[in-house]
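*Asks:* have a look; sequence and predicted model below, questions after that.
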Amino acid sequence: MTDERENFINALVDLDETKCIELLKQRVAAGEDPGIVLEDVRKATDIVGERFEDGRFFVSDLMMVGEILKQIMEILRPLFETGDMEDKGTIIIGTVGGDVHDIGKNIVTALLEAEGFTVIDLGIDVPPEAFVSAIKEHKPIVVGLSGLLTEAIESMKETIDAISAAGLRDQVKIIVGGGRTDLETMEYTGADAWSDNATSGVTTFRKLAGVE
C-alpha cells in the first residue's frame, strides 16, 4: 500500500477531517479508481469499529467519522454515476438493533442510488418490527441488514426471524453485511447472501435484485 493510501486511512481514523478531505481531493484529481478509495474507507472503518468495541472510541467519535464520510461520498458519488437512472427497484437497508454504525451502510446506499435503485434507509439501531413494517409499506425486492459489532449478528438473526414470523420472508431477498459477517453468519441468520465489502456488496445487491 502506498504512503498516500496509508495517510488517508490514518487521517480518517484520527478524525482529521481537513487532512482526510484534502488527501481525497488529491487522489480524485490524480484519477485514482474510486473503488480503491472506498476500499481504504472500509479499512479505516474496520479500525474504527475495533476501537469502539475496545472502548477507545465513543459514539461521538462514530458520529464524527460519519460526518467525514458524508463529505467523502459527496465527492465520490458523481464518479460512480452510470447515466442509466432507470428505477431498478426498491431496497430497504438499515443498521440492526443495538448497533449505531452507519458508515458502511451509507457507502452502500450511495452506490445503490448511483446504480438507479430507490433506497429506503431506516437508519441505525433499527428494531426487527421496524424492518417488518417497512417491508409491508415499501415492498422491496432486497433488504440489507447492516452491523459492525459482533453482537449485531444476533440482532440480524432476530430480525430475519421476525420477517419470517410476519409471513414476509419469501417476498424478499436478504443480505447481511458488515465487517464481522461471513458465510457462517449468513447461514446462522438465515440470510440469502452476505458481504463485508461495500463495493462487492453492491454487486451482490444487484444479483439478488435480478439486475445484471
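*Replies:* Looks like it came in fine.
*Asks:* okay, CA-based contacts and neighbour counts for the rest of this
*Replies:* Fine.
*Asks:* and the helix or strand Glu129 falls within, what does it pack onto?
*Replies:* Using DSSP states H and E, Glu129 maps to helix 128-138. Under the contact definition 3 or more Cα pairs under 8 Å, 6 or more residues apart in numbering; DSSP states H and E, helix 128-138 sits against strand 90-95, helix 152-165.
*Asks:* repeat the analysis, applying 7 Å as the threshold.
*Replies:* When contacts are defined as 3 or more Cα pairs under 7 Å, 6 or more residues apart in numbering; DSSP states H and E, helix 128-138 packs onto helix 152-165.
*Asks:* for this structure, what's the longest helix?
*Replies:* Determined from DSSP state H, the single longest helix within the chain is helix 59-80.
*Asks:* below is an additional structure, to be compared with the one above:
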Amino acid sequence: MAEFKDLKDLIVTGKLEDAKVLVNEAIASGVTAEDIINNYLIKGMEEIGQRFEEGKAFVPNLLLAARAMKGCLDILKPLLKDASGTSLGTLVIGTVKGDLHDIGKNLVASMLEGCGFEVINLGVDISDRQFVDAVKKYNPQIVCLSALLTTTMNYMKNVIDTLAAEGLRENVKILIGGAPVNEEFARQIGADGYSANANGAVVLAKRILQAC
C-alpha cells in the first residue's frame, strides 16, 4: 500500500515527477480525485503558504510547489469533469493593463484551482475590455485583478468602472491583490475584497461565494 500521505510532502518540496507517480498510484488504488485534492494537494499548498508567511520558505519554493500541484491537477482534471458539483465556482483572473508581472497572480490562480475553483487565467497586460469580454463569455462569480506596480494599480478602477458601465458589476465580486495595493485601496476603488497572499485569496473567495 503506497504511503499517499507522502504526497503532501512532495507538493511542499515541489517534487513534480514523484508527486505525479504517487497521484497515479492513488488513483489506481481507488482514491477519488476529490480526496487527493482535498487531503493532499490542498494541504501541501496550505503548508508551503504558511511557511512562506513565516519566512521559512521563499518565492522559488512557492513556484516549485505550485508547479507540482498543477502537474497533479492535470492528471486529476479528467476525473473531476465526470463528477457533479466539484467546482466551487468560476473565477476570472488577470494582471491589469500595463503590468507584465504574473508570478503572484499565477500562484493565486494555482491555489484557487487546487482548492476546487474553475479558474480562467487571462494572463498579463489585460485591458478593461478584455475583462468585460471574459465576464460575458465565462459568467464568473468572481473577478480577480492583480498589479505589482504603483503605475498600474489605478487601472483596477478602470476595470471596475467599465464593468459597471456594461451593466456587469452587480453580477460579479471583484477581488484585488498585489504588492502596492491594500484593504483601504480596495475600498477606495469599489472592490469587494483584498488579499495579501494566495492562501488569503482562497479563504476570501470561499467566504464571498458562501455569502452570495
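*Replies:* Structure's in. What do you need? Here the structure is a predicted model, which is why all the values come from computation and not from measurement.
*Asks:* rewinding a little: between the helix holding Glu129 of structure 1 and helix 152-165, how big is the angle?
*Replies:* Our comparison of helix 128-138 of structure 1 with helix 152-165, counting by axes from the mean of the first three to the mean of the last three Cα atoms, to 10 degrees, yields an angle of 50 degrees.
*Asks:* which non-adjacent residue is nearest the most centrally placed residue in structure 2?
*Replies:* The residue lying closest to the centre of structure 2 (Cα atoms, centre = their mean) is Ala109, at 2.5 Å. In space, Ala109 of structure 2 comes closest to Val119 once its chain neighbours are excluded; the distance is 6.5 Å by Cα to Cα, 6 or more residues apart in numbering.
*Asks:* list the buried residues in whatever helix or strand the one you found lives in.
*Replies:* Using DSSP H and E, Val119 of structure 2 maps to strand 118-126. Using 16 or more other Cα atoms under 10 Å as the test for burial, strand 118-126 of structure 2 gives Glu118, Val119, Ile120, Asn121, Val124, Asp125, Ile126.
*Asks:* quick one: neighbours of Gly31 of structure 1, just the number.
*Replies:* Neighbour count for Gly31 of structure 1, taken as other Cα atoms under 10 Å: 9.
*Asks:* so what's Leu183 of structure 1 up against?
*Replies:* Listed by Cα atoms under 7 Å, 6 or more residues apart in numbering, the contact partners of Leu183 of structure 1 are Trp194.
*Asks:* could you redo the last one with a cut-off of 10 Å?
*Replies:* Counting by Cα atoms under 10 Å, 6 or more residues apart in numbering, Leu183 of structure 1 touches Val176, Ala191, Ala193, Trp194, Ser195.
*Asks:* for Ile93 of structure 2, same thing?
*Replies:* Per Cα under 10 Å, 6+ apart, neighbours of Ile93 of structure 2: 105-106, 108-109, 119-124, 126, 131, 134, 142-146, 174-176.
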